[in-house]
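1. test case, fold it:
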Amino acid sequence: MKITIAGVGAMGGRYALMLSRAGNDVDGIDGWADNVNAINEHGLQANFDGEQVVAKIKAYEQTKIDPSAVADLVILFPKSMQLDGMMQSLKPVITDHTKILCLMNGIGHEEIIEKYVTRDNIFIGNTMWTAGMEGPGKLKLFGSGSVALRNVEDGEAATAAAKKIVKLLSDAGLNAEYSDNILYTIYKKATVNGTMNGLCTILDCNMSEFGSTSTAEDMVVAIVKEFSAVAAKEGIDLNVPDTVDYIKTTWDPNTIGHHYPSMHQDLITNHRLTEIDYINGVIDRRGKKYGIPTPYCTFLTQLVHAKEQLLHAK
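-> Reported below is the predicted structural model:
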């Protein structure tokens, strides 16, 4: 299958590498010229669970996509604020038959994607893999993970296409599953991002270090309650104690606890703007819409934006 990874950062790089190693024809598209050049010159390099590996893929700058590189499947990993621009750039390689799988952090991306493709070609999901970037074209990948996805539009053809994508990802070792309740799954993953990303960024720590503090659980409970209240207005039952327990598993130093979340990598390490408006910021906006107070999500969004300004993030 011809697969295009849109956004070959840490997580996009993991998917590109694993899908390529499984024998698929993989292209990468990214807005970072140094990253694209490094991939083309040296391959996509990774410390993959302690083993040094290289995947030879073709990479394109976002503004220089080869229109002949038509994709059967596009997997979206740009930053949320870059999604509209990325979809514009992808138009030359998208046909009426191209499937679009969005595995980005945050909530509501399908509203942007459907401006460019029909809903029966849109698939949404979330991934619980971790990934880190050590420089242009260089990844650090460790631990295990999973991915869940579903078709946006109901129907036998769309469901069959979703299950074909599930098999493709699982054959590459990405532990995929089809989920009828994907909005619940996306909200549940968003609570991990809504706690670990912003809090570890502001506190400049990894997840295990955060979990070791005496105030960690209280902060997580308060944020999850706000996510749960907003989700309930959308018909999603997000159980607070179960979700908190789920988040606490990320604190284990023997699994992924030493991981610095992607927002920390973006802002603290690379002084790049974050996706906070599409994670905690969504809960702030929807809370206002539904008349639900969300003081923790609102304050955390403000703190991250203040940190962006202090670090002159771009």
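2. going forward, measure contacts and count neighbours with C-alpha atoms only.
-> Fine.
3. let me see the contact set for the residue nearest to Asp72 when sequence neighbours are not counted.
-> Leaving aside its sequence neighbours, Asp72 sits nearest to Thr98 (CA to CA, 6 or more residues apart in numbering; 4.8 Å). Contacts here follow CA atoms under 8 Å, 6 or more residues apart in numbering; on that basis Thr98 touches Ala71, Asp72, Leu73, Val74, Asn121.
4. residues near Leu168, how many?
-> 18 (other CA atoms under 10 Å).
5. what residues of the helix or strand that contains it count as buried?
-> Assigned by DSSP states H and E, Leu168 belongs to helix 156-171. Using 16 or more other CA atoms under 10 Å as the test for burial, helix 156-171 gives Ala158, Thr159, Ala161, Ala162, Lys163, Ile165, Val166, Lys167, Leu168, Leu169, Ser170.
6. over to stretch 80-100?
-> Within stretch 80-100, the residues that count as buried by 16+ other CA under 10 Å are Ser80, Leu83, Met86, Met87, Ser89, Leu90, Val93, Ile94, Thr98, Lys99, Ile100.
7. out of these, which sit inside helices?
-> Judged by DSSP state H, helices contain the following of the buried residues of stretch 80-100: Leu83, Met86, Met87, Ser89, Leu90.
8. distance check, the fourth one against Leu139.
-> Distance of Ser89 to Leu139, computed by CA to CA, to the nearest Å: 25 Å.
9. now for the residue nearest to Lys314 when sequence neighbours are not counted: which residues touch it?
-> Using CA to CA, 6+ apart and skipping the chain neighbours, the partner closest in space to Lys314 is Arg272 (4.9 Å). Contacts for Arg272 (CA under 8 Å, 6+ apart) come out as Asp266, Glu308, Ala313, Lys314.
10. contacting residues for the third one?
-> The reference is to Ala313. Leu267, His271, Arg272, Leu273.
11. in contact with the closest residue to Ile223 other than its chain neighbours, which residues are there?
-> Of all residues not flanking Ile223 in the chain, Tyr296 sits nearest, at 5.9 Å (CA to CA, 6+ apart). Residues near Tyr296 by CA under 8 Å, 6+ apart: Ala222, Ile223, Glu226.
12. give me the element the first one is part of.
-> Using DSSP H and E, the secondary-structure element containing Ala222 is helix 216-233.
13. another one to check against the first:
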Amino acid sequence: MKIAVIGAGAMGLRYGILLQEVGNDVDFVEPWAPSYQAICKQGGVQVSRDHQNQHLVPVDVYRPDEYTQTPDLVILFTKQMQSEEAMVACRHFIGEKTYVLTNQNGIGSVDVIRRYVPNERIIAGIALIATVLDAPGKVDFMGAKGAGHTQLVNVTEKPDDFTDEVVREFERAGMNPTLQTNYLGTLWGKLLMNSVINTLCTLMDITMGEYVAYSGADDLSRRLIDEGYAAGVADGVRFMQSREEMLQIIDHESSQVNPLHHPSMYQDMVNGRPTEVDYINGHIVKTAKKHGLEAKSHEMLVNLLHLAESAKQLKMAH
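-> A predicted model of the protein is given here:
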């Protein structure tokens, strides 16, 4: 399969390199100049697993304006706030049969993608795979080989032959995909988890394991889950987990799967990059208000996160 990955950050690199390892023809299209330059200078990407066995993986990388091939599949893995700019810069190589896949954190990118690609050729979903970008062109795959899993879902909720082919390639790459047919339910499940783990771990400068080890963690999680669940149900979301099941997923992912991991929002914060809080907790707040509801806990977290971002920027400026 011919694949173009837009965005050579932590997750874009992991997806692209894993798919390349099993024989797919993968190109990286990188709008971020420091990453593009680092990969070109190195002749590839420095890859580690759990901080060990760093080695160079040769890859092909292009700037958006110099990429002219027409891939079968585009994987969009920029940050949510960069989705519009990325799609504008890359729309020239999206062909009439090209599918676009996104497993970005938060909700919002599909609304951008569908301005350039019909719903029938959009595959969304979620990633439960921990990865850290140590520096431009330098990535650390967290967890043993084959660890983590993905969920893929057609925006139309109607899988087709090409989607089945994508699922097979994800399976061969050890990404443990599950094909779902509940679009919003799939995305909102990860949204609720991120709205708890990403935001609180970032604000408190702690790992996922440290969060769930706190005696009051379940009460905090329940409060955020309840607000998110109410907003989603009002918006027509058919949740795939009950509130208690969602709590159990958060506990399991944090205590058993990635207890030592700092979520991606934390990584953005410490590196002075804008976070995606507006597309996670902020999306819950916006959805609640649309239906005359309140999500006060999520609203407070959005404000606190932006305060922390502002304080970080001031420190970096001085």
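14. give me the TM-score for this pair.
-> Put the two chains on top of each other and the TM-score (TM-score structural alignment, normalised by the length of structure 1) is 0.93; 308 aligned residues with a CA RMSD of 1.7 Å.
15. still on that earlier bit, Serialize the contacts of Thr98 of structure 1 to JSON lines and add fields for distance to Gln52 of structure 1, neighbour count and secondary structure.
-> Shown next, in JSON lines, are those (distance: CA to CA, whole Å; neighbours: other CA atoms under 10 Å; DSSP: H, G, I helix; E, B strand; the rest coil):
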{"residue": "Ala71", "distance to Gln52 of structure 1": "29", "neighbour count": "25", "secondary structure": "coil"}
{"residue": "Asp72", "distance to Gln52 of structure 1": "29", "neighbour count": "17", "secondary structure": "coil"}
{"residue": "Leu73", "distance to Gln52 of structure 1": "27", "neighbour count": "21", "secondary structure": "strand"}
{"residue": "Val74", "distance to Gln52 of structure 1": "27", "neighbour count": "24", "secondary structure": "strand"}
{"residue": "Asn121", "distance to Gln52 of structure 1": "36", "neighbour count": "22", "secondary structure": "helix"}
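16. want to throw those into JSON lines with distance to Asp204 of structure 1?
-> Formatted as JSON lines, those follow (distance: CA to CA, whole Å):
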{"residue": "Ala71", "distance to Asp204 of structure 1": "39"}
{"residue": "Asp72", "distance to Asp204 of structure 1": "40"}
{"residue": "Leu73", "distance to Asp204 of structure 1": "36"}
{"residue": "Val74", "distance to Asp204 of structure 1": "33"}
{"residue": "Asn121", "distance to Asp204 of structure 1": "39"}
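17. which of these are retained in structure 2?
-> Listed in the original numbering, the contacts of Thr98 of structure 1 still in contact in structure 2 are Ala71, Asp72, Leu73, Val74, Asn121 (both residues aligned by TM-score structural alignment, their matches' CA atoms under 8 Å).
18. so the last one sits against Thr159, correct?
-> Just to be clear, that refers to Asn121 of structure 1. No - contact criterion CA atoms under 8 Å: Asn121 of structure 1 and Thr159 do not qualify, at 10.4 Å.
19. what do the two both touch?
-> Common neighbours of Asn121 of structure 1 and Thr159 (CA under 8 Å, 6+ apart) are Asn151.
20. which SS state does the residue nearest to Lys314 of structure 1 fall under?
-> Here Arg272 of structure 1 is recorded as coil under DSSP: H, G, I helix; E, B strand; the rest coil.
21. contacts only, for Val270 of structure 2.
-> Neighbour list for Val270 of structure 2: Lys312 [criterion: CA under 8 Å, 6+ apart].
22. how near is it to Asp25 of structure 2?
-> In this view, Val270 of structure 2 and Asp25 of structure 2 are 34 Å apart by CA to CA.
23. one more: Gly292 of structure 2?
-> Going from Gly292 of structure 2 to Asp25 of structure 2 by CA to CA gives 48 Å.
24. pick out whichever of these two has more residues nearby.
-> Legend: neighbour count by other CA under 10 Å for Gly292 of structure 2 and Asp25, higher for Asp25 (15 against 9).
25. wait, the more buried one sits on Val5?
-> No - because the distance of 10.8 Å does not satisfy CA under 8 Å, Asp25 of structure 2 is recorded as not touching Val5.
26. just give me the mean distance for whatever helix or strand Ile5 of structure 1 lives in relative to structure 2.
-> Per DSSP H and E: Ile5 of structure 1 is located in strand 2-6. Overlaying structure 2 shows strand 2-6 of structure 1 at a mean distance of 1.0 Å from the equivalent residues (mean CA distance after the TM-score superposition for structure 1).
27. relative to helix 83-90, how tilted is that strand?
-> Interaxial angle, strand 2-6 of structure 1 versus helix 83-90 (axes from the mean of the first three to the mean of the last three CA atoms, to 10 degrees): 140 degrees.
28. mean deviation, the next helix or strand after strand 2-6 of structure 1 versus structure 2?
-> Next along the chain after strand 2-6 of structure 1, taking DSSP H and E as the criterion, comes helix 10-21. Compared with structure 2 after the fit, helix 10-21 of structure 1 shows a mean deviation of 1.0 Å (mean CA distance after the TM-score superposition for structure 1).
29. could you list the residues in contact with helix 10-21 of structure 1?
-> So helix 10-21 of structure 1 is contacted by 5-8, 26-28, 44, 54-57, 76-77, 129-133, 139, 141, 169, 172-174 (CA under 8 Å, 6+ apart).
30. redo the contacts of Tyr296 of structure 1 as a markdown table? Include neighbour count and distance to Tyr187 of structure 1.
-> A markdown table is the format used below for the contacts of Tyr296 of structure 1 (neighbours: other CA atoms under 10 Å; distance: CA to CA, whole Å):
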| residue | neighbour count | distance to Tyr187 of structure 1 |
| --- | --- | --- |
| Ala222 | 17 | 16 |
| Ile223 | 24 | 13 |
| Glu226 | 23 | 12 |
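31. nearest to Gly50 of structure 1, of these?
-> Among the contacts of Tyr296 of structure 1, Ile223 lies closest to Gly50 of structure 1 (CA to CA), at 34.8 Å.
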